Structures are given as C-alpha cells and as structure tokens.
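S.K.: Please find the sequence and the predicted model below.
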Amino acid sequence: MNLAQVQGGYDAIYSLGSSCLPALKLQSRNLRPSSGPIDWMTSRSLPDVNRLLEAKFNDFMSLKHIKVTGDLSYQKAHYIVKDTLYQISSVHDFDIYQNTLTDLKQYPEVMTKLNRRIQRMLQDMSSGKRILFIRTEESGNYPIKETLDILDKQVAGSYVFLYIRQADVFDVMDCHHKHPSLCVVLVPRDPVWYMEDTWDRILNSVYVNE
C-alpha cells in the first residue's frame, strides 16, 4: 500500500501509540471523532501494544499491575502511572492535585472512562467498519507482521495501518509496502514532532465518514 491509497473516508480512527502525538495531530485536523484507549499514553514498544490488542485490553491498568513511577508529565501536572503488565504509561489522567504517590483518588473515574473507550474501540473493530490505525515511532524498527496478524483477526471490516517512523531522510518517504493494509512512511527526524507540513501531507484527503 502506498500513501495515496490511505486517502479516503474512515468510520473510525485510532491511535496505536507510541505517544500522545497521533491523537494531537488527528484532533487538530478534526480527524478524531472519539477517544481511543491509549490516546494519552506512552507505549514505546510495539510488541507490548500487540500483546494488549491480542488480549483485547484484558486487565489493562488494573490495580494489581499499575505503579506510580514518581515522575511527572511534561507539563508537570500529572503523575505518570505505568501498567507493568503491558509496559504502557498513563501521562494525563492522574493530576497532582487530586492524587498522591500512594493514593490515586481518580482511579475509579479514570477506569470508567478507559473502559468506555475500550468497549467502543472493540465494538468498532468487530462491526465491519473501515478503520484507520496510526502509530508513530521515534526509533527502532519493530516487526509489524504481528500487528497485522492481530488486526486481520480482530477487524471485521477493512482497515489501514499507517506506520510513521522517523529516519535519516530529508523528506517524506513512502515505502510502498506490499501488504494491502499497511502503509509505512519515513519522515525526517524532529525531537518534538512538530512537522505540521509533513502531517498535512500524510493526512491529506483523509476524512471521517458522517
């Protein structure tokens, strides 16, 4: 699949990590009709995201697996809370005013919100809708086949997996992957991922179906 084939309408669009970046870029372009489970989380390892998808989010962020790391979000307003089972961290859910390192008072409301997002995503995946999944990668070259195998099994309709990775390139590079549902795009390195022109090119003519 090439980048031009990504264009078109989608019934749902979901971020698969690795940070808040896809959700931010989608939101600023009115391409985020609803929130996904890991929109505002960090998920540095694609294999761990694969395990999460394979398990259909079972036990995700459960009390027995979470750890308050002691670190704060970039804005210093939220505690970073890590799911040690899937190695995925919440960075915008537990604010420093209502929670402490030993008492996450917002946990019940956070889980209510998270479970609602999980159920919506799983419902969309099983309902025959056309879905766009997006993941950004700062470094590394994770094997994507496992992700595709999982999506092939779980998505009842059609889907596109748009995988965007920083690399030593000077312009957007479309890798023309042979898999019919996978588009791999390399982009120039940028530590803060601003690159608005780049995102405009990548998401050109992508829209949400009404």
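M.R.: Structure's in. What do you need?

S.K.: Every contact and neighbour count from this point should use C-alpha atoms.
M.R.: Will do.

S.K.: Next, count neighbours for residue 92.
M.R.: Counted with other CA atoms under 10 Å, the neighbours of residue 92 add up to 20.

S.K.: Take this one as well and set it beside the first:
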Amino acid sequence: MSLTEMKGEYDAIFSLGDLCLASIQLRKFNLRPFAGPLDWMSSPKLSSVNLLLQNRFKGFMDRDNLLPTSYSTGINTPDSFLVVHDQRYGIVSSHDFKADRNTLAYLGTYPEVRRKLDKRINRMLNIMENKQKILFVRTEASFAETLQLESTLSTLVKNDFHILIINHTNGGSTMTEKFWPIGRVTVVELPDYEKWTNNDDYWKEILDNVKIR
C-alpha cells in the first residue's frame, strides 16, 4: 500500500514500538489523543510484540516477570525512573516507575502502574473490537515480522486497519518509500543519523493528511 493510499481518517492510531519515537511524533502532530500500552516501552523485537498481541496482553508486565536493572530519565521531565524488564516478552519499561518511589529491590508503585496499563490495554482491545478503521505505527521491522504482524492483527481487529512501518537506515540521506507485497502495509525508510531530532520534516510529510475522526 502506498503512502498516499494510507492517508485519511482513522478512529484511533496506536504505536507498536520499537521505542518512544513513534509516540512522540504522533503526539507532536496531534494524532495521539490517548496513550497505548506500548507507547513509552522499548520493544526491540517485533516478534515479541506479535506474541504479546496474539496473547491479548496476557501476562504482560505481571509482577513475577519483572526485573528492575538500572535507571533512566523521563520524557520531558528531569525525574529519574527505573528501567524494568518484562522477562516474558522482552519488553522494557523506562518511564513508569519513578525512582523516588521505587527501588531496584522493591517496586512500590506497581499497583498504580498495573492499573494504568490495564486501562490502556482494555481500551486498545475494545477499540480493535469496535472501531471501523485503525492505524498501527511501528519503527524498525523486517518483512517477515511485518507479515506476521498483519496476520496477527487480522485476527484481532474486526474492521479495517493499516500498518505504517518506519525503518531507519545508515546509508540513507532522504525519505524512501518501499513497496512490500503485504496488502495493508506502508513502508518508509528514513535516515538513521540523529533520528530523534533530524527527521521531523519527514514525519510531517508522512503524517500529513492523516487525521483522527
């Protein structure tokens, strides 16, 4: 599916990782009216996200699966947070457990984080069941992983959906559209150099005329 064909109105847009970049860009262009469960997580392997979706988030961030390992800074805040690994799915939270209320040995705010995640998970599952058109955005994905993602979402989303894949390449110096033979997938390559700050104009071009109903 071409970038032009992807544009239009959606009932919801969700980031599927791999870092916070997609969520930051969606928020920048007013396409993120609410948070999704993976917005501020690190999910380096799309295969793990596929498994998470197949399981409908069962066991995700369960207390027994969590391993705090280090510290991180927040998003738009100087506050310190714990880096907490979900060992079942290989997904990492770096912006949920504030360091002034949690330690590497004790996650004191786990009940609060659990409630927040459950709200986001339930909302996402409900939207996939009931809304007419949804866009999923993922940075960094292989063809095989994306093919599996499309197949997985086909079993979860009752109506129409599209997938936008943004891959970053070391050799690139401009935006390049790729055409993978997967019906509901749009693929764009962007330069990897300073991807957090240097590609805003490309993101604007990608998301131009993408709207939330």
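M.R.: Cool, got the structure. These numbers were taken from a predicted model, which means no experiment stands behind them.

S.K.: what's the longest helix seen in the second structure packed up against?
M.R.: The longest helix of the second structure (DSSP state H) is helix 110-130. With contacts taken as 3 or more CA pairs under 8 Å, 6 or more residues apart in numbering; DSSP states H and E, helix 110-130 of the second structure sits against strand 91-98.

S.K.: tell me the average deviation of the strand it packs on from the first structure after fitting.
M.R.: Here strand 91-98 of the second structure, set against the first structure after superposition, deviates by a mean of 0.6 Å using mean CA distance after the TM-score superposition for the first structure.

S.K.: elements contacting that strand?
M.R.: By 3+ CA pairs under 8 Å, 6+ apart, strand 91-98 of the second structure packs against strand 41-42, strand 66-73, strand 80-86, helix 110-130.

S.K.: Output the ones you listed as CSV; include the columns distance to residue 175 of the second structure and mean neighbour count.
M.R.: Shown next, in CSV, are those (distance: least, CA to CA, whole Å; neighbours: other CA atoms under 10 Å):
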stretch, distance to residue 175 of the second structure, mean neighbour count
strand 41-42, 24, 21
strand 66-73, 30, 17
strand 80-86, 32, 22
helix 110-130, 30, 15
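
S.K.: what about these, which gets the closest to residue 95 of the second structure?
M.R.: strand 80-86 (5.7 Å; CA to CA).

S.K.: Read off where the closest one ends up in the first structure.
M.R.: In the comparison with the first structure, strand 80-86 of the second structure aligns to the range 77-83 (TM-score structural alignment).

S.K.: centre of the chain versus that stretch, how much separation?
M.R.: 17 Å (CA atoms, centre = their mean, to the nearest Å).

S.K.: what ranges do the helices span in the first structure?
M.R.: Taking DSSP H to define them, one finds helices in the first structure at 3-6, 21-28, 46-54, 107-126, 145-154, 196-202.

S.K.: Out of those, which gets nearest to residue 67 of the first structure?
M.R.: Nearest of the helices of the first structure (CA to CA): helix 107-126, 12.1 Å.
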